[in-house]
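Asker: all I have is the shape, not the residue letters:
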């Protein structure tokens, strides 16, 4: 079976399993990157030609290019799922990923924000209009609940309750997080401003946070909101969400 055909079939299987578009896109990019390497460096085109040596050589090459261990472990996760699928479908007789180990990742200390830094970042966005009120509500929710960027972008309106928020994470896993009095107050103001802002506009989406034009937010949009808050409040350059 050709490598290109096997990748297409595996990605189709991921869609059938209802993986998120972001996950499928990540799988596609990782596998196409790997297949191009196999073609260009080892001149391989068929899945049965790929051996343990070729995969280890790929990772050795990436280490020489100074790729981080966390990134490489992400690739290993994708490759394991891909080769496991091929094995289950009886497309291969031996799984070359079985003897490919995880990379040892260095232990890093994640710097947290002080109360003063959190306050400065929240104060970056005044409660003057829809965009600023929305951005302040986003910052407050990130700090208060620990919600992930992608989860925040997909958050529907009807999961915001009086005392808690229901969040659907990876694999449609559901969890509930409580709302602090401060977050409840900010969201109350945001909902009031949002109602008036979109009152005479035809909104097709039920996302809690919407763009200026009424569309769902992207991960990149939320990252910009956080970065602007960090830069304006003079917080560390490494701030991210």
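Answerer: Sure thing, it's come through. No experiment lies behind these values; they were computed from the predicted model shown. Numbers count the residues shown, from 1 in each chain.
Asker: rest of the way, CA atoms for contacts and neighbours
Answerer: Will do.
Asker: now for residue 21: which residues touch it?
Answerer: Residue 21 makes no contacts at all, as judged by CA atoms under 8 Å, 6 or more residues apart in numbering.
Asker: mind telling me which residue is nearest the centre of this protein?
Answerer: The structure's the chain has its C-alpha centroid closest to residue 150; by CA atoms, centre = their mean the separation is 5.3 Å.
Asker: excluding chain neighbours, what is closest to it?
Answerer: Closest residue in space to residue 150, ignoring its immediate chain neighbours: residue 219 at 6.1 Å, by CA to CA, 6 or more residues apart in numbering.
Asker: hmm, the one you found is touching residue 149, no?
Answerer: Yes - applying CA atoms under 8 Å as the test, residue 219 and residue 149 come out as touching, 6.1 Å apart.
Asker: on that earlier part again, and the residue nearest to the centre of the chain, helix, strand or coil?
Answerer: helix (DSSP: H, G, I helix; E, B strand; the rest coil).
Asker: ok, it touching residue 217?
Answerer: No - at 9.2 Å, residue 150 does not count as touching residue 217 under the criterion of CA under 8 Å.
Asker: try this one next to it:
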């Protein structure tokens, strides 16, 4: 088999055996294809089964001049997964990247918005248009439920359990979780669904998808990014924000108002609470309040 055949089988393995999401699979495959293109461009004839550590080190050195350390670490992770797959299928006995270390990364604190910023962004939505009603409902859902943008655009009407006060979300690795949804967010979703969405030329395959574009198809993630960037410009918000900023703000504001990390972890869908703990570092004021309130030396 050539590189393309191994990559195709790797893609099937990620989907069937590991159950990864479409976006994750695309990222892993792209990592291996970068290596494949490097070998072709440099006339290096070697297969996935006999490529050596030295060749991979040269590739990594070459790419390190073009990408930042975080992207480099991500690339190494994808390639290690590919060679681990080859070991799993007994094509190889070793992982040639085993001794190659990823660059050390400091943990990046997430960007967040204040409650006022969020109110101003949502308040800037033009409700005189059908898209405005949709955009308000989307932003309220992003912030009110802490969703990833991929979870937002794939949210289905059949996932709404308003009587019980929850929505069902399908996250990374097709893992599902239930998230509480506030009456306010329910209200804006209902307005959009009943007064705007029902009048769209809905395509059959998207009949259960909640948020649609004007052609009756699922919104792209890029469109959600564009909507948010345009609103930020409209209110002169000089911050580099994205849909994920709403998710970070959701977690930070919950923590600031007394929510426990375990509950936030469940709502965000983090496998490890270590991932959620990053929000402990966002607001020092909150940590100081916890110390003053709960440490025995501070009690009278």
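Answerer: Right, received. Where do you want to start? All of these numbers come straight from a predicted model, not from anything done at the bench.
Asker: quick one on the thing from earlier: what do we get in structure 2 for the residue nearest to the centre of structure 1?
Answerer: In structure 2, residue 150 of structure 1 lines up with residue 150, judged by TM-score structural alignment.
Asker: that older thread, between residue 219 and residue 149 of structure 1, which one's more packed in?
Answerer: Neighbour tally, residue 219 of structure 1 and residue 149, criterion other CA atoms under 10 Å: the higher count belongs to residue 149, 20 against 16.
Asker: show me what contacts the more buried one?
Answerer: Residue 149 of structure 1 is in contact with 219, 222, 223, 241, counting by CA under 8 Å, 6+ apart.
Asker: what about residue 116 of structure 1, distance to residue 168 of structure 1?
Answerer: 30 Å (CA to CA, to the nearest Å).
Asker: of the two, who's got more company?
Answerer: residue 168 (18 against 9).
Asker: residue in structure 2 matching the more buried one?
Answerer: Checking with TM-score structural alignment, residue 168 of structure 1 has residue 170 as its match.
Asker: residue contacts, that match?
Answerer: 151, 155, 176, 177.
Asker: closest one to residue 183 of structure 2 out of the residues you listed, please.
Answerer: For the contacts of residue 170 of structure 2, the minimum distance to residue 183 of structure 2 (CA to CA) is 17.7 Å, reached by residue 155.
Asker: the closest one against residue 189, yeah?
Answerer: No - using CA under 8 Å, residue 155 of structure 2 is not in contact with residue 189, being 11.6 Å away.
Asker: for structure 1, which helix is longest?
Answerer: Secondary structure assigned by DSSP state H gives helix 21-42 as the longest helix of structure 1.
Asker: buried ones in that helix, by neighbour count?
Answerer: 24, 27, 28, 30, 31, 34, 35, 36, 37, 38 (16 or more other CA atoms under 10 Å).
Asker: and stretch 1-11 of structure 2, by the same measure?
Answerer: Within stretch 1-11 of structure 2, the residues that qualify as buried are 6, 7, 10, 11, counting by 16+ other CA under 10 Å.
Asker: can you add distance to residue 232 of structure 2 and secondary structure and give those back as CSV?
Answerer: Converted to CSV, these look like this (distance: CA to CA, whole Å; DSSP: H, G, I helix; E, B strand; the rest coil):
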residue, distance to residue 232 of structure 2, secondary structure
6, 44, helix
7, 40, helix
10, 40, helix
11, 37, helix
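Asker: list the contacts for the residue sitting furthest away from the middle of structure 1?
Answerer: The C-alpha centroid of structure 1 is most remote from residue 93, which lies 33.9 Å away (CA atoms, centre = their mean). Residues in contact with residue 93 of structure 1 (CA under 8 Å, 6+ apart) are residue 87.
Asker: how much space between it and residue 132 of structure 1?
Answerer: From residue 93 of structure 1 to residue 132 of structure 1 the distance is 58 Å (CA to CA).
Asker: what of residue 208 of structure 1?
Answerer: 15 Å.
Asker: the contacts of residue 170 of structure 2, buried ones only, as a ChimeraX selection?
Answerer: Of the contacts of residue 170 of structure 2, the buried ones go into a single ChimeraX selection, burial set by 16+ other CA under 10 Å:
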select :151,155
